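Student: What follows is a predicted protein model with its sequence.
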Amino acid sequence: MSFFFNQAKKFFPSEAAQKKAGLSVAGLVMLVVVCVLATALAGPGIRFAPVIYSEGEISQNTVRALQDYLVVDEEATLQRRREAPNLVPSVYDLNGQAMEQSLQLLTESLASVFEPPVSGPETAEKQPVSPPSAGKIAQTFRDRWSIVISGELAQTVARAEGRKELYRLVGENLRPYYERGVVANRDLLMREAGRGSGVIVKDLQAGEERPLSELAGTVDFDTARSELLGSPAKSATSLEKLSGILAAELLRPNLAFNQEETALRRKSAAESVSPVYYQVRRGEIIVREGDKVTADQSRKLAGYVKDTGNDGPVFLQNLGLFLSLFALCLISYEFGKQNIKKVRTSPRDLLFLSSLFILLLAIQRLGMYVGVRLEPDSAEIIRFALPMGAAFIVARMVLNSETVIVFALPYIAAASVCAGLESGFFLPLIAGGLLGGHFAGGAYRRIDFFRIGAIIGLVQAFAVTLILLQKGTLFTPAAPWPVIGAFFGGVLSAILGMTLVPLAESAFGYTTDMRLMELASLDHPLLKDMMLHAPGTYHHSVVVGTLVKGAAEAIGARAVLAMVAAYYHDVGKVAKPNYFIENQPCAKNPHDKLSPSMSALILTSHVKEGVEMAEKYKLGREITDIISQHHGTRIMAYFHEKAQAQAKPGGGGEVSEQEFRYLGPKPQTREAALVMLADVAEAAVRSLQNATQPRIQGAVQNMINRVFAEGQLDECDLALKDLHKIARSFTHILTAMHHHRIDYPAPVSKDKKEDGDMDSKRQPEGGRGRTEAGPEGHESLKRLGI
């Protein structure tokens, strides 16, 4: 994996370049590959939906419902659709102007007899009748209605008063029938009304509808006509008889069956019938292996696939999921890069997050597949029992919380799709995962993982309880199982996280806090060698570690990384310990016999040798980088000035500063800068003759200002306010280390005690302290075997 990463790194821009530019072409390609793999693992094409067998096919496997769902009852739905039209009332159109139209027809028929024509009863009184009008009237009745009237009756009709009376009598004969309702076929009306839904009367003129409540009052057209005629003979000698015959001839049905409107309403009612469903319970066997599939089983299979969201074209579903994941990943990446300062977007980090993403999805996919195949009823338990929260733990321990937030969005989306969106899986994953990532930031020991697992488990169990409460299934017999599964899922997440963190360290070269705590142990070979061969350097490194730990906590840097890096920052001095002042107990300095350039070469070599030792013992990239950066490009002023003094008599020679500078690079991180500052501050304070608090504070501030003025901190992310916090922290710790003690006198011999001059040097009463061993003291040491 390390080889693969080193090769892949060539195709990615640096992290700084990525901050300025967008995602590189290689990064986009990797993003596409990740989204394709995630779609293949979580997409609907590989979900556990059964095959939809047609009626008559032989089932190749036993299919059991993994959740409750509804299936359309085709027969019941069809029956309801057949019954729906019978509940729709028949529509009859009512002509409210039928009587006016009949009288208008009578008026128009008689109008041709008179000159000028008579238009109605109102004008009939005013029109004079010519002598032949009576004959014309009789002829008109005979031609138009086949009615034979007497001459006397014709004369009566010819007069205006007679016509007016005739109109009145005809209207009185027609009115009762039109008010009751005249239908062409009363049997049809009764048959439509007998369907159970009644009859609706639609007034064509008013546009209103009302139920026909008095069916018995309606009259058949033929019946009404017969009643008006009275006798088959169509001859009249009186206005009463003539009016009855005319009413029969003028009568028209005013209530007509609207077959088209009725059919349209009944069709709409049938189409609006909602499907009838019946429920298939979770765990119910839909079809057994080897059975011939029935129509009902085929419908159940189709309903199950539809309910689980797998009824559409698989390609389009997968394409939609791929595009959604791609957009979410790209948006999350750009948002984090532009708006979150500490988000990690280096090629190594992206490759690690992608690998973690796909690995956890593969575990989820495999776990659900195997679990469902072994026990179909266990899907609800397995869904929540899988260790999906491990991704948050690992990402937080390897990277940081800011990167975890950006990573969480696409990861939660893909895992929720894989588990089934209808399950509400995202809620326990968000709650448990983010909380687990929070506590993972302070995990240094193996036992911490079990505490984190218990916390994640409890949070996930509570989240699943809320889901069941929302679904209304909290108090069912099956409710405890997913809750229990969620708790064990949290525990398994911590166990898997504890396993994956060392793998991430090994494969990608990360150094986590847990690994750093292992490196801080005195049992490490490098620290043992330093303690034995360079004790002064070891003591100096421990003090520097104490300084940087306190300062890192003050400015919010990685305190553990800074402390452990400080322990190893001078490990290269083990190769030549006597050439460094802290390891020269007898005040014999070998540099006195060396030229300044050779001394500078030896001093700079400890950085190179330290890097080589760090790589040999696999201390990790972060520590190795700090070792190479902890001196930056500072100049060794003592040997540079010495070289200038020796260059020519009189000191006029030119000496290159570059020969007396460390090779760098300058500190790139806050932790590396802390080690540099603590290194020079500790050395400066140790050189003080009288280390009082003001002098310590002055020395610390002077060294920090000097390093800052030299530009050694230009490439790291330290602010001026951070430097003030660092100075205060260094001063506080160094003052505590260099505290003063009372100078206790040694005990005097018996004969000297008689000398009065020694009384003033006696220890004050009640004082205790360290004293040099006198004769009696030596006897005590002998008894202890020393």
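Tutor: It's in. Numbers count the residues shown, from 1 in each chain.
Student: Please count neighbours and contacts with C-alpha atoms only from this point.
Tutor: Will do.
Student: Okay, strands next: where are they in this protein?
Tutor: For the chain, strands defined by DSSP state E occupy the ranges 63-64, 69-72, 90-94, 148-149, 182-183, 199-203, 209-211, 219-220, 235-236, 255-257, 277-280, 285-287.
Student: now these as JSON lines including mean neighbour count and distance to residue 268?
Tutor: Output for the strands of the chain, formatted as JSON lines (neighbours: other Cα atoms under 10 Å; distance: least, Cα to Cα, whole Å):
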{"stretch": "strand 63-64", "mean neighbour count": "20", "distance to residue 268": "38"}
{"stretch": "strand 69-72", "mean neighbour count": "18", "distance to residue 268": "20"}
{"stretch": "strand 90-94", "mean neighbour count": "25", "distance to residue 268": "14"}
{"stretch": "strand 148-149", "mean neighbour count": "20", "distance to residue 268": "53"}
{"stretch": "strand 182-183", "mean neighbour count": "24", "distance to residue 268": "26"}
{"stretch": "strand 199-203", "mean neighbour count": "21", "distance to residue 268": "16"}
{"stretch": "strand 209-211", "mean neighbour count": "13", "distance to residue 268": "18"}
{"stretch": "strand 219-220", "mean neighbour count": "20", "distance to residue 268": "31"}
{"stretch": "strand 235-236", "mean neighbour count": "16", "distance to residue 268": "53"}
{"stretch": "strand 255-257", "mean neighbour count": "23", "distance to residue 268": "19"}
{"stretch": "strand 277-280", "mean neighbour count": "14", "distance to residue 268": "21"}
{"stretch": "strand 285-287", "mean neighbour count": "19", "distance to residue 268": "35"}
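Student: A further structure is provided below for comparison with the first:
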Amino acid sequence: MGKTLDNVYKHQSLAYKYFLYLVSVALIVFFFPKGGKFKYEFQKGKPWQYENLYAPIDFSIKKTEVEIADEQRSLLDNKTDYYTFDADVPGNVKKALQTDLEGFFAQSSYPESQQGVIMTAGLEVIDSIYGVGVFQDLPTSSSILLVKNNEARPLGANSFMDLPESKKRVSGILSTKRTPAKEVLETLIIRTLEINVFYDEALTERALEEELSKISFTRGEVSEGRLIIAKGEVVEAENFKILNSLKEEYESELWRGDNYYFILLGYTILVALVLIMLFLFLKRYRTEIFQNNNKVTFIFVNVLLMVLATTLMVKNNESYVYVVPLCILPLILKNFFDARLGLFVHVLTVLILGFVVPNSFEYIFLQIIAGIVTILTASELYKRANLFISVGQITLIYIIGYFAFHAIHEGNLENIEWVLFGVFILNGLLTLFAQPLIYMYEKIFGLISDVSLLELSDTNSKLLKELSEKAPGTFHHSLQVANLAEAAANEIGANAMLVRVGALYHDIGKMSKPTFFTENQITSVNPHDDLPPKESAKIIVDHVINGIEIARKNNLPDRIIDFLRTHHGTTLVFYFYKKQQELEQEVNEKDFRYPGPIPFSKETAILMMADAVEAASKSLKNPTYGIIDEFVEKIVKGQMQANQFLNANITLKEIEMVKKVLKQKLTNIYHLRVEYPE
């Protein structure tokens, strides 16, 4: 049982990776839209590269969204407006006119025969006016139906009038009649007229919805066995529509029944292959990252987020799939790790998404090109302008790529979907979210970015200020080492900002007992003179351990603490070791050796060389170029013979380049000035 538990503990890191791998595969397949994948790839304007294609089933030719939208727009533009006729209004108007005329006749001297003529003329005018009716508002539509007595009948363009127009019409009608008291009759009729035709919005909308519901989403049928397209034939507009209809029918039918499990199995295998490539890349070329479960989790979380965002967009509105800022992925991974890893993960993520996005070739091409541009242009993100410039270039690549594909598919620049330009701009704006996202990831995963390194390199920070006050000599030494290490890192293409920050903090452990280190001794009194060599060595060695404790209390990132742990590797405190040998023959080297570990990166190796060279250079008297050259060679050679660089991914050529920079910098530091006369 004990051995079993030991094996579990030994392999728990690997077990976690297996678990992460399986969960990631399951989640990605779960995110995928539920549908099969058409087995043929085709593009408008390109030749059909497969054998003659015959219809495998009966299917309908579906109209495109543009065609359906045009039909809907046509119905909206030519919709019929419905108006209702109030039949009670004409009778009420007649009664009101009769009453008014009777009152007029009572005060006038017109004989009864003329009164009858006037009354008849007035009623005829009202009948004429209300033959069609008086509209509340003049219609603007060309198609009008008047609902009268539950019967809808069309009206001509000039057959309707509103209240002002009807009042004008009264005068025209009366002018054709030989009627006494025309002026009085006209006044009374105009006063009694009322509106009786009203726009029926509910009926109009109901009729429009009924017409819209009659729109067919298909146009024609394709029978099983019919030749759809021959090999080598160019996919033109009509064939393209038929192929798209077959593709939709095929993918919707394929997911049903027992096919479901086979499709699920296929997706699972393909996604599993892609993710296993990522694991193999990390294990082979990024061993440090592979061994760190936190960093592996960080990479997989970013991949899953991009897949989730894209698949959600495909399910909701695939036309806006480019809104998802996929270039955030290489941007963030390059910021925390390196460009090669960022591009590799980006390409694998794009390949996964190629299973589900429409126009997969176009999508994969544009996203890979945009990812390459991101890797090539995005640098020094702590400079705000650089991110804006990079995002601008990414957006431009999307726009140029869209133009090129549109020209290939359509053969012209007509029918460009200008809304896609807004989509690409929105993609660029969302990519700017990389900056706050980097800060969030730093806090969640304990990683460190260039922005944080820039903040840590500020010599006015609390910890460095404390170092300058308690151990000014060590602070000055750290500044010198930082300059040497940064120059060397730039020479061999290492992370100069990281090594500079590591150099600034590498000796903070000396703050515990600053006077026990020569650079902080301002008098000739050396406290080591009163201590045995073994105890002195312990104080010197302990500055590494003390530094790690101080760094952890001040929440320094682990990548910076690595410099504290490795800057002396497993070397000897040689001076006190030799003094102890003078006192006794049998000396335990372990008591005089730093605990390690040895450097495991280019940056930590550079710091070890720069630190040793700068510290030892203080003992040089009257240095010349030859003395400096021999001095640097001796120190670095001693470190190499002690196997201090075995775990660091630094080559012999790069070590030679570092030595060259160190010699040049020390020569500049110790360059003798001309002695000025007093």
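Tutor: Received, thanks. Since the model is a prediction, treat every value here as computed from it, not as a measurement.
Student: TM-score for the pair, please.
Tutor: The TM-score (TM-score structural alignment, normalised by the length of the second structure) is 0.66; 494 aligned residues with a Cα RMSD of 3.5 Å.
Student: a markdown table please, covering the strands of the first structure and showing distance to residue 341 of the first structure.
Tutor: Below are the strands of the first structure laid out as a markdown table (distance: least, Cα to Cα, whole Å):
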| stretch | distance to residue 341 of the first structure |
| --- | --- |
| strand 63-64 | 51 |
| strand 69-72 | 47 |
| strand 90-94 | 74 |
| strand 148-149 | 112 |
| strand 182-183 | 87 |
| strand 199-203 | 75 |
| strand 209-211 | 72 |
| strand 219-220 | 91 |
| strand 235-236 | 112 |
| strand 255-257 | 80 |
| strand 277-280 | 52 |
| strand 285-287 | 55 |
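Student: Among those strands, which comes closest to residue 294 of the first structure?
Tutor: Closest to residue 294 of the first structure of the strands of the first structure, according to Cα to Cα: strand 285-287, at 9.0 Å.
Student: give me the number of residues near the closest residue to residue 135 of the first structure other than its chain neighbours?
Tutor: Once flanking residues are discounted, residue 135 of the first structure sits nearest to residue 154: 7.0 Å by Cα to Cα, 6 or more residues apart in numbering. As a burial measure, residue 154 of the first structure scores 24 neighbours (other Cα atoms under 10 Å).
Student: again, but for residue 524 of the first structure
Tutor: Neighbour count for residue 524 of the first structure, taken as other Cα under 10 Å: 12.
Student: The second structure: matching residues for stretch 569-579 of the first structure?
Tutor: The alignment of stretch 569-579 of the first structure onto the second structure (TM-score structural alignment) covers residues 506-516.
Student: Now do the end-to-end distance for the matching stretch.
Tutor: This stretch, stretch 506-516 of the second structure, spans 17 Å end to end (Cα to Cα, to the nearest Å).
Student: So which residues make contact with it?
Tutor: For stretch 506-516 of the second structure, the external contacting residues (Cα atoms under 8 Å, 6 or more residues apart in numbering) are 467, 470-471, 474, 478, 517, 520-521, 526-528, 539-540, 542-548, 550-551, 561, 563-564, 567.
Student: if we can go back for a sec, how near is the residue nearest to residue 135 of the first structure to residue 323 of the first structure?
Tutor: As judged by Cα to Cα, residue 154 of the first structure and residue 323 of the first structure stand 95 Å apart.
Student: same question, residue 167 of the first structure
Tutor: With distances taken as Cα to Cα, residue 167 of the first structure is found 83 Å from residue 323 of the first structure.
Student: which of these two has more neighbours?
Tutor: With neighbours defined as other Cα under 10 Å, residue 167 of the first structure and residue 323 compare such that residue 167 has more, 22 against 15.
Student: Could you report the neighbour count for the closest residue in space to residue 388 of the second structure that isn't next to it in sequence?
Tutor: The spatially closest residue to residue 388 of the second structure, leaving aside those adjacent along the chain, is residue 432, at 7.3 Å (Cα to Cα, 6+ apart). For residue 432 of the second structure, the number of neighbouring residues by other Cα under 10 Å comes to 16.
Student: Residue 365 of the first structure too?
Tutor: Neighbour tally, residue 365 of the first structure, other Cα under 10 Å: 22.
Student: Relative to residue 483 of the first structure, how far out is it?
Tutor: Going from residue 365 of the first structure to residue 483 of the first structure by Cα to Cα gives 20 Å.
Student: Stretch 167-180 of the first structure: which residues count as buried?
Tutor: Within stretch 167-180 of the first structure, the residues scored as buried using 16 or more other Cα atoms under 10 Å are 167, 169, 170, 171, 173, 174, 177, 178, 180.
Student: my bad, stretch 307-316 of the second structure
Tutor: For stretch 307-316 of the second structure, the neighbour count (16+ other Cα under 10 Å) marks 307, 308, 309, 310, 311, 312, 313, 314 as buried.
Student: And for residue 402 of the first structure, the neighbour number?
Tutor: Look at residue 402 of the first structure: counted by other Cα under 10 Å, it has 15 neighbours.
Student: so what corresponds to it in the second structure?
Tutor: Per TM-score structural alignment, residue 402 of the first structure is aligned with residue 340.
Student: OK, contacts around the nearest residue to that match once chain neighbours are set aside?
Tutor: Leaving aside its chain neighbours, residue 340 of the second structure sits nearest to residue 334 (7.7 Å; criterion: Cα to Cα, 6+ apart). The neighbours of residue 334 of the second structure, taking Cα under 8 Å, 6+ apart as the test, are 340, 341, 342, 375.
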